[in-house]
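Trainee: predicted coordinates and the sequence they were generated for:
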Amino acid sequence: MNKQIFGIFIITVFTQCSPVITKNKINYSSNEILTPEIFAAGTICTTSESVFDISFSPTGKTAYFTKRKGNEKQKIMQSNYKNGNWTTPEICTFSTDRDETPFLTGDGKTLYFGSQRPIPNRPTKGNFDMNIWKVEQTANGWSIPTALQDIINQVQETGEEWPSSNENFIFSNDDKNFIYTTMVRGSKSIQIYTTKALNGTFTRPQKISGLFDDEKYWKYSAVYSADGNYLVFNSSGAPGGVGGEDIFIAKKTATGWTKAKGIGSLINTTAEESSPRFSRDGKYFFFSREKRTNPEMDGIWSIYYLETKALKFNELFKN
């Protein structure tokens, strides 16, 4: 997995980065999108900057995502959907370090993100450390960022190297039941964990096991489908993939989840695919793909989208 893509930028307007909140459903295209297309080409996605890891306001009219240009630190950005077009993205006021992987809660009040900024009184002693932070929506815009508690955020000890004890993305469909990924200190792979928001903190994380026969395969950037019936995540080199980073899916059962499968050839290619996401109503599926002009150098990541129905999830699990 590419360390540079392990986080996500959120794009926000400079006017306090306030989410737009309505109850209207939104179509992002007047046409059916049944094969992947670059999302908001020329505005959100450009040919000179990498963008990835998108999250939407409850109305779908504000998009938060990660943006990186060259070797600059990636930032969280925002763009608003107005009159059928996306506004020019601007850096969110709280994005002042290497920030990424935005997730906005369903009520639009809390935005979680990954950041390399140091946690007060918990200095990292490793080589590269990301943790999950949050900001709250106030009458004056976003609050000052605060780090999640140590039940979620590990901090690297002396000798630890990325991705050990790194956390950068947390997700929920109901603002109560969350999933996130980390490589617990002393383990050998990044895994998916569940936790519940309770009384201002989180319950002890529980690992989701059995998605692959071998636990050595990394699992990261995990989300639920809008209806909660599918778990979608990234892995690299896992069985059922095409090569490099691919996107995998498991179906909910009475006792947990099925074995994970590659999400299909519409998405997974010999290029790198990452950061699966859904629109709030589940109509659209989003992911990021890297395009390289030089195989020896990092390429440009863009966000792609298509209608979820084109992926035919039910057919993937018929056998």
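Mentor: That came through fine. Residues are numbered from 1 along each chain as shown.

Trainee: switch to C-alpha atoms for all contacts and neighbour counts from now on
Mentor: Fine.

Trainee: report the contact partners of K188.
Mentor: Applying Cα atoms under 8 Å, 6 or more residues apart in numbering, one finds that K188 lies in contact with K216.

Trainee: put this beside the first:
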Amino acid sequence: MKNSTVLLFLMFLMLTSGGFAQKSNGQAFAAKGKDVFPPFKDRYLGQKPPGLVPQLFAPGMVSTKKHVESLYTFTPDMKEFYFNRVGGKYKKTTLFVMQYKNNQWSKASNLSTDIKKYRGRFKPGSSKIKNLAPFKDLPIIGFTVSSKGTYYVYFLKRDGSGHLSCSRLVNGKYEKPEKMDKHINSGKWIAHPFVAPDESYLMWDAEKNGANTPDIYISFRRKDGSWGPAISLGDKVNTAAYEQRPRVTPDGKYLFFWRGDKKARKDGSTYWVGNPYWVDFIQLRKELLKNSH
């Protein structure tokens, strides 16, 4: 991964630092038999859902050509959607929110002056985790957490080395983070994990097999509790560009991820382009499961 990619990565962390990781996925609501989500036709900002070919998410509304949008997340009830934007008139990373009220989505509102207030909706943040044993003083970059409280955290250095570890909640206490096996921890720039609420799968991005841009991988949980091999999400998702930050919608239906690239101007200077994409995760998961056996 090029040094400029590290800068993009750090730019993303300025706002998030794990603070926007959701404690539980909205599928937990569905498991209780409660329809808390907006109607399907409205649920994704009124956008037409994609199939197995990833599509740019909400072009002109969220994804733009003038800016880089890198953070994107629904609240667990899918009645708020957050994203950030930088570039053009936004010299600093700026957070936006859209809210579903009175059967319609509001226009995007700028939250750059009130970020701390909205971070509270995505607790626990990394600062809180780092104050808990056995996470205290560990150089955790980010994390994902399952419905039963298992944390999957990642550690990453500027040279691209790092790894994913997990820590289970046992009898009200967290175990010491244990480094995951080679199925997960292979390649460089291993980052941005996302675990299913029931821990049936784990996704992350990394550079493998000599690649110089990251791709997204998935591992399925085996019957014996171990993790299966890392499976690439395929050439429809993973391209020569940068694919990072997988995240499944709270209803479990769609996979969101970031796709971007570094461009060069005539004067030799460089700039970034990139936006969130989405793809039908139910169909994709079926295809990937076939490849896991």
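Mentor: Cool, the structure landed. Just so you know, these numbers come straight off a predicted model, no measurement behind them.

Trainee: can you give me the TM-score here?
Mentor: Remark: TM-score between the superposed chains equals 0.72 [TM-score structural alignment, normalised by the length of structure 2]; 256 aligned residues with a Cα RMSD of 3.6 Å.

Trainee: so how far is the top helix by length along structure 2 off the chain centroid?
Mentor: Selection of the longest helix in structure 2 by residue count, based on DSSP state H, yields helix 3-15. Its chain's C-alpha centre and that of helix 3-15 of structure 2 lie 14 Å apart, by Cα atoms, centre = their mean, to the nearest Å.

Trainee: then stretch 175-194 of structure 1?
Mentor: Stretch 175-194 of structure 1 sits 14 Å away from the centroid of its parent chain (Cα atoms, centre = their mean).

Trainee: report the buried residues of it.
Mentor: For stretch 175-194 of structure 1, the neighbour count (16 or more other Cα atoms under 10 Å) marks 178-185, 189-194 as buried.

Trainee: farthest-apart pair in those, please.
Mentor: F178 and R185 (20.7 Å; Cα to Cα).

Trainee: show me what contacts Y254 of structure 2?
Mentor: Counting by Cα under 8 Å, 6+ apart, Y254 of structure 2 has contacts V248, W278, V279, D280, F281, I282.

Trainee: for the fifth one, which non-adjacent residue is closest in space?
Mentor: Going back to what we said before, that points to F281 of structure 2. Setting aside the residues directly before and after it, F281 of structure 2 is nearest to Y254 in space (Cα to Cα, 6 or more residues apart in numbering), at 4.6 Å.

Trainee: host element of E315 of structure 1?
Mentor: Secondary structure from DSSP states H and E places E315 of structure 1 in helix 313-316.

Trainee: matching residues in structure 2 for that helix?
Mentor: Here helix 313-316 of structure 1 aligns to structure 2 at residues 288-291, judged by TM-score structural alignment.

Trainee: by how much does that stretch deviate from structure 1 on average?
Mentor: Its match in structure 1 and stretch 288-291 of structure 2 itself, once the structures are fitted together, sit a mean 2.0 Å apart by mean Cα distance after the TM-score superposition for structure 1.

Trainee: would you mark the buried spots in that stretch?
Mentor: So for stretch 288-291 of structure 2, counting by 16+ other Cα under 10 Å, buried means L288.

Trainee: filter the contacts of Y254 of structure 2 to the buried ones?
Mentor: V248, W278, V279, D280, F281.

Trainee: nearest to S106 of structure 2 among these?
Mentor: Using Cα to Cα, the buried ones among the contacts of Y254 of structure 2 come closest to S106 of structure 2 at W278, 20.9 Å.

Trainee: give me the mean distance between whatever helix or strand that closest one lives in and structure 1.
Mentor: Taking DSSP H and E as the definition, one finds W278 of structure 2 inside strand 270-280. Average distance, strand 270-280 of structure 2 versus aligned residues of structure 1 after superposition (mean Cα distance after the TM-score superposition for structure 1): 1.4 Å.

Trainee: that strand to helix 3-15, inter-axis angle?
Mentor: 60 degrees (axes from the mean of the first three to the mean of the last three Cα atoms, to 10 degrees).

Trainee: other SSEs contacting strand 270-280 of structure 2?
Mentor: strand 55-56, strand 254-264 (3 or more Cα pairs under 8 Å, 6 or more residues apart in numbering; DSSP states H and E).

Trainee: show me the one of the ones you listed that comes nearest I129 of structure 2.
Mentor: Nearest to I129 of structure 2, of these and by Cα to Cα, is strand 254-264 at 24.8 Å.

Trainee: now that closest one on structure 1. Mean distance?
Mentor: Looks like 1.6 Å for strand 254-264 of structure 2 (mean Cα distance after the TM-score superposition for structure 1).

Trainee: show me what counts as buried in that strand.
Mentor: Y254, L255, F256, F257, W258, R259, G260.

Trainee: now the helices for structure 2?
Mentor: Using DSSP H, helices in structure 2 cover 3-15, 27-31, 40-43, 115-119, 126-129, 281-291.

Trainee: list the buried ones in the fourth one?
Mentor: Buried positions in helix 115-119 of structure 2, judged by neighbour count with 16+ other Cα under 10 Å: R119.
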